[in-house]
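**Student:** Got a predicted structure plus its sequence, pasted below:
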Amino acid sequence: MTLTLPQRVPQREALAFAREKEPWIRRHLAARGPDVDIAIGARVPVGGQLCDIVQGHGRRVVLSNGEVAVPGAPDRVGRRLVGHLKTLARARFAEASDTYAARLGHSYTALTLRDTRSRWGSCTADGRLMYSWRLILAPPEVLDYVAAHEVAHLVEMNHSPAFWAEVTRLYGDYAAPRKWLRTHGSELHRYRFGAAK
């Protein structure tokens, strides 16, 4: 487990906060389930559907019929699979962001992926969008909602009623995917891909 704190917060204050919240943290971690090391024989969600990781042949990772076939040496399965997932995530986020930006009538300046723990996405004042690549593991509507949420920040850099109205205009009723993230989002961090980030 990692404790992340703002720059100006003293470590002792952060540790005191963590101790105070320890029962909640333990309940939250227990509800999320055990970590899953990505390897042949493990299961990983892709687009919200659990897939069995099997040994692949050739050069490409292939997703088909509830299986993800990963070629190469067993010790490279996590790295190969995370590379494939990031490629899928980049394509899906670009498609969703392009669609919502066109509806909004504003363009973004860049799109990056990260493996963040504290937020699923962000939008800077100069129009740079950032998303957690792990959202490719979630159901498609969750990824789409996060894209609409961040694109809406291109015109509303806050979480005011005007911002939420813009999200609704772009996406529609966002209650279900927002609830999914609150309820299941931490589970996306259970999947351990080895040294890959």
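**Tutor:** Now that the structure is in, tell me what you want to look at.
**Student:** drop to CA atoms for contacts and neighbour counts, all remaining ones
**Tutor:** Fine.
**Student:** In contact with residue 109, which residues are there?
**Tutor:** Counting by C-alpha atoms under 8 Å, 6 or more residues apart in numbering, residue 109 makes contact with 126-129.
**Student:** Comparison target below:
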Amino acid sequence: MSERRIPGAPALAVTLRRSGRARRISLRVSQLDGRVTLTVPNGVPEAEALAFARDKAEWIQTHLARRGGDVDIAPGSELPVEGTMRRIAPAPGRRIVLERDQILVPEATAPARLHAWLKTLARDRLVAACDDYAAQLGRGYTRITLRDTRSRWGSCTSDGALMFSWRLILAAPEVLTYVAAHEVAHLAEMNHSPAFWRTVERLYGDYRPPRAWLRSEGSGLHRYRF
């Protein structure tokens, strides 16, 4: 893969990827990081592929604008915590304090301190939710780990280990608890069969709204850069 520039106002960075399996030129705009990938079949001249991308420049710009830009975490920027947008402000003391519309963070180490604090808060919320759902289900889990995953919000292994994205703490509480219920349900049903979804509904209730939110809006949680 290699990067190319498409002239325009502004110019567009495009990652050109050759593929022996591709049958036609295609474009993809990642909702996770905004990367524009131009997939080109082997044998198609690069000039033809770049001309295709130039013709689609307006389409690319529309999708990039819909995603929104990345947000570098710093004093004055805004960040959602448990679904509520809050402005990051300098803390008068040494502790991070969550208020209704702002987060007070010691200024000298704001991004690193806030990142660690959010992961701790995410773990607290997820452990509480998983303990509750596991008790309802009558099944125990072995451990909970947090990662910054991009392809999934959670997982459950055959030995009962649960994994979650710490970024769930940025979403509304009902989204986080839905994902917890989803993964705990796998302790009983290691599949996505009708029986599995009945288990999720028994634990959580109507899971369709938070599931739909994650599909349509969840990628936006990856915009925040620490």
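**Tutor:** Received, thanks. As the structure is a prediction and not an experimental result, all values here were calculated from the model.
**Student:** quick one on the thing from earlier: checking the contacts of residue 109 of structure 1 against structure 2: which ones persist?
**Tutor:** Here is what carries over to structure 2 from those, by both residues aligned by TM-score structural alignment, their matches' C-alpha atoms under 8 Å: 126-129.
**Student:** Among the contacts of residue 109 of structure 1, which lie within strands?
**Tutor:** Cross-referencing the contacts of residue 109 of structure 1 against strands under DSSP state E gives 128-129.
**Student:** What residues in structure 1 pair up with the biggest helix by length in structure 2?
**Tutor:** Of all the segments of type helix in structure 2, defined by DSSP state H, the longest one is helix 110-137. Across structure 1, the stretch matching helix 110-137 of structure 2 (TM-score structural alignment) is residues 77-104.
**Student:** Quick check: the matching stretch compared with structure 2, mean distance?
**Tutor:** For stretch 77-104 of structure 1, the mean distance from the matching residues in structure 2 following superposition reads 0.4 Å, by mean C-alpha distance after the TM-score superposition for structure 1.
**Student:** which residues of structure 1 does stretch 172-179 of structure 2 align to?
**Tutor:** With TM-score structural alignment as the criterion, stretch 172-179 of structure 2 aligns to 139-146.
**Student:** which of the kept ones among the contacts of residue 109 of structure 1 has the most neighbours?
**Tutor:** Comparing those by number of neighbours (other C-alpha atoms under 10 Å), residue 129 comes first, having 24 neighbours.
**Student:** Return the distance of that one relative to residue 107 of structure 1.
**Tutor:** Plainly put, residue 129 of structure 1 is 10 Å away from residue 107 of structure 1 if you go by C-alpha to C-alpha, to the nearest Å.
**Student:** next one: residue 193 of structure 1
**Tutor:** Residue 193 of structure 1 is 33 Å from residue 107 of structure 1, where distance means C-alpha to C-alpha.
**Student:** same check, this time on residue 137 of structure 1
**Tutor:** 26 Å.
**Student:** re earlier: between residue 193 and residue 107 of structure 1, which one's more packed in?
**Tutor:** When residue 193 of structure 1 is set against residue 107 and neighbours are counted by other C-alpha under 10 Å, the residue ahead is residue 193, at 19 against 16.
**Student:** The more buried one contacts residue 78, doesn't it?
**Tutor:** Yes. Proximity of residue 193 of structure 1 to residue 78 meets the contact threshold set by C-alpha atoms under 8 Å, at 4.3 Å.
**Student:** Determine the residues that are contacts of both of these two.
**Tutor:** Common neighbours of residue 193 of structure 1 and residue 78, counting by C-alpha under 8 Å, 6+ apart, are residue 38.
**Student:** which element is the alignment partner in structure 1 of residue 197 of structure 2 on?
**Tutor:** Pairing criterion TM-score structural alignment: the partner of residue 197 of structure 2 within structure 1 is identified as residue 164. In the assignment (DSSP states H and E), residue 164 of structure 1 maps to helix 161-171.
**Student:** what's the angle between that helix and helix 77-104?
**Tutor:** Following axes from the mean of the first three to the mean of the last three C-alpha atoms, to 10 degrees, one obtains 100 degrees for the angle between helix 161-171 of structure 1 and helix 77-104.
**Student:** so how much does helix 161-171 of structure 1 differ from structure 2 once superposed?
**Tutor:** Compared with structure 2, helix 161-171 of structure 1 is 0.5 Å away on average (mean C-alpha distance after the TM-score superposition for structure 1).
**Student:** can you list the residues that contact that helix?
**Tutor:** By C-alpha under 8 Å, 6+ apart, the list of residues contacting helix 161-171 of structure 1 from outside reads 100, 103-104, 144-145, 148-149, 152-153, 155-157, 174.
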